[in-house]
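S.K.: Need the 3D shape of this:
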Amino acid sequence: MGHAGFFTIIRPANSFVAGFAAIVAYRIANGTLVYDGILLMAIVTLITAAGNVINDYYDAAIDAINRPGRPIPSGAVSRNAALVYAGLLFFLGILLAGFTSLLCLAIALFNTILLVAYAARLKSTPFFGNVTVSYLAASIFLFGGALAGVNRVPDMLPLVAITFLAMLARELLKDAEDIDGDSAGGADTLPIRIGVRKTALLAFVFAVAAVAASVIPSLWWGAYYLGAIALVDIVIALAAFRALGCTDPGCVKSTGSTSLLKIGMFASLVVFTLSAVLL
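M.R.: Here you go, the predicted structure:
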């Protein structure tokens, strides 16, 4: 086993983006960037990384079919080492959360429990597992608002809704792509139950809802934000639209919808960042 596997398994790009999103959330809620924002980024990055590792620990058999190149099935990291590694990352994240506020600490603890429960049980629960991971992504904005003060949390709800709905659309399409491996691993996902076509339609509905929710921040960020987010909305809507009509996992993969949705969500974070700083 090499050290590179322990870096890869945390999915550093995803973990860093999650941490960066926390700083953006704090900037939006508080209007400033102080050392608390850096602390917030560290907490979210660590807990997100831990969640990625524990997810790979529980998904080793499924990943051996769907994603054999990942660190555990490829042999770069052993399952036991991954379990210890995840525990260490969770501990460090929660420890740092103890230096913030009581509400932030509560969210960090709750999300840690939810991340473990998701990896161990909830992932194989039709739709509820998708809702769980979508909440976890959206809760980064709650976390940022909570650090700025309880009274700032409601201001973050539109961004929470946008992230939650777009992530839910992507998670459903990812499950549609992974039917073969999930079936072999004993997972019971929504696409397995209702089929790829209906899942793709549901994902499109959530993507459109995310687009609708993205208009709300224009009430305080104005026309410049609306113009920028409209471009992102086109990407998100198009991504989900491309999977409509698919009836098998191969078709969903060939559309590139999940990758396009990921690009759209990253672009929305860029728009949120620029709006928070400039508008």
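
S.K.: When you work out contacts or count neighbours from here on, use the C-alpha atoms and nothing else.
M.R.: Will do.

S.K.: what's around residue 34, how many residues?
M.R.: 12 (other Cα atoms under 10 Å).

S.K.: which residue ends up closest to the midpoint of the protein in space?
M.R.: residue 137 (3.7 Å; Cα atoms, centre = their mean).

S.K.: just checking, that one touches residue 165?
M.R.: No. Taking Cα atoms under 8 Å as the definition, residue 137 is not a contact partner of residue 165, at 10.2 Å.

S.K.: wait, what's in contact with the residue nearest to residue 101 when sequence neighbours are not counted?
M.R.: In this structure, residue 101 finds its nearest non-sequential neighbour in residue 147, 6.4 Å apart by Cα to Cα, 6 or more residues apart in numbering. Taking Cα atoms under 8 Å, 6 or more residues apart in numbering, we find residue 147 in contact with 26, 100, 101, 103, 104.

S.K.: swap in residue 172?
M.R.: Per Cα under 8 Å, 6+ apart, neighbours of residue 172: 127, 130, 190, 191, 199, 200, 203.

S.K.: about what we covered before: list the buried ones in the helix or strand containing the residue nearest to residue 101?
M.R.: Residue 147 is part of helix 128-148 when elements are defined by DSSP states H and E. Neighbour-count burial for helix 128-148 flags 129-148 (criterion: 16 or more other Cα atoms under 10 Å).

S.K.: Also this sequence, please, to line up against the first:
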Amino acid sequence: MSRLFAHFVLLRPANIITAIADIMLGFAASGSVMMLMQDDEVTAGEPQMRLLYWLILSTIGLYGGGVVFNDVFDAELDRVERPERPIPSGAASRVSATVLGALLLIGGIAAAFQVSVLSGALAVLISVIALVYDALGKHFSVLGPINMGLCRGLNLLLGISAVP
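M.R.: Down below sits the predicted model:
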């Protein structure tokens, strides 16, 4: 497995679709979709579409960073239980995965701040809660599901935060 592909695998791209769906559902539930259907022929929906694009970019970074850090924190366990994963197999180093995860989270936060301060604050909160899950939460039968539910619920709120 090439190093580039190994880092791509760390992102779990098939699962990122679910995070994008959260954003789109929140966006639709917020009523922002109605703004896309404006009658103004020149700017019909453009500002709202821009917000949606930023939020989709944000959730890709947040989800991607979260799952990359999940593999970073699980590297020792994965050596035994999932040796084919990129870090234990040596296809990706723990350091490069840490850098990738950090860049993705920072990029996700920065993209959210392009929408609003509220969106940015939600992205920061999602990042912190995801890191708590990765490092600690998943090892506890009560905290883990609550922690993951908070990540998903806040991601839905991130989509709703497009409301001006």
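
S.K.: After superposing, what score do the chains get?
M.R.: Here the TM-score for the pair of chains, by TM-score structural alignment, normalised by the length of structure 2, is 0.83; 149 aligned residues with a Cα RMSD of 1.6 Å.

S.K.: just to revisit the earlier point, tell me the contacts of the residue nearest to the centre of structure 1?
M.R.: Residues counted as contacts of residue 137 of structure 1 (Cα under 8 Å, 6+ apart) are 18, 163, 164, 167.

S.K.: For structure 2, just list every one of the helices.
M.R.: 3-10, 13-29, 32-36, 46-73, 75-81, 86-89, 94-113, 117-135, 143-160 (DSSP state H).

S.K.: still on that earlier bit, which position in structure 2 aligns with the residue nearest to the centre of structure 1?
M.R.: Structural alignment (TM-score structural alignment) places residue 137 of structure 1 against residue 152 in structure 2.

S.K.: sorry, back to before: the helix holding residue 147 of structure 1 vs structure 2, average offset?
M.R.: Compared with structure 2 after fitting, helix 128-148 of structure 1 has a mean deviation of 1.5 Å; criterion: mean Cα distance after the TM-score superposition for structure 1.

S.K.: By neighbours, which of the contacts of residue 147 of structure 1 wins?
M.R.: Result: residue 26 is most packed of the contacts of residue 147 of structure 1 (other Cα under 10 Å), 32 neighbours.

S.K.: Please tell me how far that one sits from residue 255 of structure 1.
M.R.: Here residue 26 of structure 1 is placed at a distance of 35 Å from residue 255 of structure 1 (Cα to Cα, to the nearest Å).

S.K.: before we move on, what about residue 116 of structure 1?
M.R.: In this view, residue 116 of structure 1 and residue 255 of structure 1 are 31 Å apart by Cα to Cα.

S.K.: Residue 136 of structure 1 contacts residue 112, doesn't it?
M.R.: No. Taking contacts as Cα under 8 Å, residue 136 of structure 1 lies outside contact range of residue 112: 9.6 Å.

S.K.: Kindly indicate which of the contacts of residue 137 of structure 1 lies nearest residue 5 of structure 1.
M.R.: Nearest to residue 5 of structure 1 among the contacts of residue 137 of structure 1: residue 18, at 20.3 Å, using Cα to Cα.

S.K.: so that closest one sits right up against residue 44, yeah?
M.R.: Yes. Contact status for residue 18 of structure 1 versus residue 44: in contact at 6.5 Å, counting by Cα under 8 Å.

S.K.: Need the counterpart of residue 136 of structure 2 in structure 1.
M.R.: Checking with TM-score structural alignment, residue 136 of structure 2 has residue 121 as its match.

S.K.: what's the answer for residue 74 of structure 2, then?
M.R.: For residue 74 of structure 2, the residue aligned by TM-score structural alignment is residue 59.

S.K.: which ones are touching its match?
M.R.: Listed by Cα under 8 Å, 6+ apart, the contact set of residue 59 of structure 1 reads residue 119.

S.K.: cool, and residue 49 of structure 1?
M.R.: With Cα under 8 Å, 6+ apart, residue 49 of structure 1 has these contacts: 10, 11, 12, 15, 86, 89.
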